[in-house]
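# mind folding the following:
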Amino acid sequence: MNLLQPLLLASNSPRRKELLTGLGLAYTVKVKEVNEDFPDHLSPSEVAEFLASHKAEAYAQDISSEVLLTADTIVSAGGKILNKPATYAEAFEMLRLLSGTSHQVITGVCLLSKTFKHVFHDTTNVYFKSLTDAEIDYYLQEYQPYDKAGAYGIQEWIGMIGIERIEGSYFNVVGLPVQMLYTKLVELKVIA
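All right, here's what the predicted structure looks like:
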């Protein structure tokens, strides 16, 4: 794939870096601290898009010929948004909530250049088996998923033993809907 414009990834996520590298795209990483507060009245998909767009706006003055890529992944269970857990107890509570039920993982993406701004999202339904307290404790002790929305990584042990099925993009749950992103980059003539 040929990049027609330089790609700037505004994320420090090792998973997003790995996925972009897997697409065969060269990119540069630039990271800033950006407030991740959002209005309470937004739906979960609107929150994901709002946060991706909000992050992009923080970099708007920094781009010249580049296309900026920002993303935000949220977990929504029963209409409640599960952010990154701050403590073991919070992570444990999140995984108990997800246990034996389904939830949605929504990744909002913003592509921003000097000539366009394109915001979109993808949603994946994830189905967990009933998890035992011992399984949750083992996962939290061994993997410490405090940098992950919903307190889990699908690619880690808990995903291997706990996720019965998904409907939608696996990579969206990892942190970037790469198929949808690839299609948008082609449509926007960023890659050829």
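# all contacts plus neighbour counts: C-alpha atoms, from now on.
Noted.
# tell me which stretches of this protein form helices.
Under the criterion DSSP state H, the chain contains helices at 14-22, 44-59, 88-98, 133-143, 157-162, 170-174, 178-187.
# could you dump those helices to JSON lines with mean neighbour count and distance to S113?
Output for the helices of the chain, formatted as JSON lines (neighbours: other C-alpha atoms under 10 Å; distance: least, C-alpha to C-alpha, whole Å):
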{"stretch": "helix 14-22", "mean neighbour count": "15", "distance to S113": "18"}
{"stretch": "helix 44-59", "mean neighbour count": "22", "distance to S113": "10"}
{"stretch": "helix 88-98", "mean neighbour count": "18", "distance to S113": "37"}
{"stretch": "helix 133-143", "mean neighbour count": "15", "distance to S113": "37"}
{"stretch": "helix 157-162", "mean neighbour count": "16", "distance to S113": "36"}
{"stretch": "helix 170-174", "mean neighbour count": "21", "distance to S113": "23"}
{"stretch": "helix 178-187", "mean neighbour count": "15", "distance to S113": "12"}
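# quick one: closest of those helices to E33.
Closest of the helices of the chain to E33 is helix 44-59, at 9.0 Å (criterion: C-alpha to C-alpha).
# can you tell me the closest non-neighbouring residue to G78?
Distances taken as C-alpha to C-alpha, 6 or more residues apart in numbering place H103 nearest to G78, at 7.2 Å, with adjacent residues excluded.
# to check against the first, give me the structure of this:
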Amino acid sequence: MKLADKKIYLASKSPRRRELLRQIGIDFELLLNDKEVDEQVLPNEKPADYVARVTRDKLLSARQTMLYRQLPMRPILSADTTVVVDDLILGKPADIREAVDMITRLSGRTHQVLTSVAVAFQEQMWQITQYSDVAFEALTDDMIRAYCSTQEPFDKAGGYGIQGLASIFIKDIAGSHSGIMGLPLFETAQLLQKTGMRILPQATL
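The predicted structure follows:
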């Protein structure tokens, strides 16, 4: 079966993932799951296993929604990002206290950002997890409190976004800037091409 059109379904609420897909010219339609995926960390679950499982569960749930609603057959893309320090998974802070605790943990240290991406089309699924290292400068208590008094920490894993105000704290990264934002574009393009989708327009020269 061929693609119904050159559009994909995006199983994510993240505005940053939408922005990144538009950056590489991917047309998409949101396909939010009818059933919320459990994002609780399982006992003894490793960060890489956690982020891959949540991504896969989002994808499978979205696929069920597509089939149930009898929507046109298109590739489905899902992703999940987690921040890890000392093998501790930092999710989205629930309040300012959690935000302060998270940024304090990251201050003056290098942590990992893991983003897993999965794509399904027809009966096939492909998945990859991208790893990046992010080094924060040492922050004063006043800097941490000032940052956490903004709204920026509260919808982002680890309490910060590389594309926002917290960018002034980041002295070095090793990995994928777009992956740290929430969707590694190199890996995403590789997966979408497996479905038969053309990312670049056909050459006319």
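# hang on, the earlier thing: redo the helices of the first structure as CSV? Include distance to N125 of the first structure.
CSV is the format used below for the helices of the first structure (distance: least, C-alpha to C-alpha, whole Å):
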stretch, distance to N125 of the first structure
helix 14-22, 19
helix 44-59, 13
helix 88-98, 12
helix 133-143, 20
helix 157-162, 13
helix 170-174, 9
helix 178-187, 16
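# so which of the ones you listed is nearest G79 of the first structure?
For G79 of the first structure, the closest of the helices of the first structure is helix 44-59, at 7.4 Å, according to C-alpha to C-alpha.
# which bit of the second structure covers the closest one?
Mapped onto the second structure using TM-score structural alignment, helix 44-59 of the first structure covers residues 47-62.
# compared with the first structure, how much does the matching stretch deviate?
Here the mean offset of stretch 47-62 of the second structure against the first structure after fitting is 0.9 Å, by mean C-alpha distance after the TM-score superposition for the first structure.
# which ones are touching L21 of the second structure?
27, 185 (C-alpha atoms under 8 Å, 6 or more residues apart in numbering).
# same thing with L67 of the second structure?
With C-alpha under 8 Å, 6+ apart, L67 of the second structure has no contacts at all.
# what strand or helix carries it?
helix 47-68 (DSSP states H and E).
# now the counterpart of R105 of the second structure in the first structure: closest residue in space that isn't a chain neighbour?
Taking TM-score structural alignment, R105 of the second structure has L97 as its aligned residue in the first structure. Nearest residue to L97 of the first structure, sequence neighbours excluded (C-alpha to C-alpha, 6+ apart): A77, at 7.8 Å.
# isn't that neighbour up against I106?
No. If you go by C-alpha atoms under 8 Å, A77 of the first structure and I106 don't touch, sitting 11.0 Å apart.
# one step back: and the residue nearest to G78 of the first structure, how many neighbours?
21 (other C-alpha atoms under 10 Å).
# who's in contact with it?
Shown in contact with H103 of the first structure (C-alpha under 8 Å, 6+ apart): 75-78, 125-127.
# and what of M66 of the second structure?
Taking C-alpha under 8 Å, 6+ apart, we find M66 of the second structure in contact with 31, 72-73.
# now do the residue lying farthest from the centre of the first structure against R15 of the first structure, distance only.
The C-alpha centroid of the first structure is most remote from A134, which lies 27.2 Å away (C-alpha atoms, centre = their mean). A134 of the first structure is 27 Å from R15 of the first structure, where distance means C-alpha to C-alpha, to the nearest Å.
# V109 of the first structure too?
15 Å.
# what's the answer for L9 of the first structure, then?
Distance from L9 of the first structure to R15 of the first structure, by C-alpha to C-alpha: 12 Å.
# return the residue of the second structure aligned against the residue nearest to L97 of the first structure.
Checking TM-score structural alignment: A77 of the first structure goes with V85.
# S167 of the second structure: what's it in contact with?
Counted by C-alpha under 8 Å, 6+ apart, S167 of the second structure has contacts G161.
# I should have written Y147 of the second structure there, sorry.
165-166.
# kindly report the same for I154 of the first structure.
Here I154 of the first structure is in contact with 160, 163, 173-174 (criterion: C-alpha under 8 Å, 6+ apart).
# go again with 10 Å.
126, 160-163, 170-171, 173-175 (C-alpha atoms under 10 Å, 6 or more residues apart in numbering).
# including distance to L19 of the first structure, could those go into a markdown table?
Output for these, formatted as a markdown table (distance: C-alpha to C-alpha, whole Å):
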| residue | distance to L19 of the first structure |
| --- | --- |
| V126 | 20 |
| M160 | 19 |
| I161 | 23 |
| G162 | 23 |
| I163 | 21 |
| Y170 | 11 |
| F171 | 8 |
| V173 | 12 |
| V174 | 9 |
| G175 | 9 |
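# and in the second structure, which of these remain?
Of these, the ones still in contact in the second structure (both residues aligned by TM-score structural alignment, their matches' C-alpha atoms under 10 Å) are 126, 161-163, 170-171, 173-175.
# so what's the residue most central in space within the second structure up against?
When C-alpha atoms, centre = their mean is applied to the second structure, the residue found nearest the centroid is G182 (3.2 Å). By C-alpha under 10 Å, 6+ apart, the contact set of G182 of the second structure is 14-18, 20, 79-82, 113-117, 156-157, 161-162, 176.
# buried ones among those residues?
Buried members of the contacts of G182 of the second structure, counted by 16 or more other C-alpha atoms under 10 Å: 14, 16-18, 20, 79-82, 113-117, 156-157, 161-162, 176.
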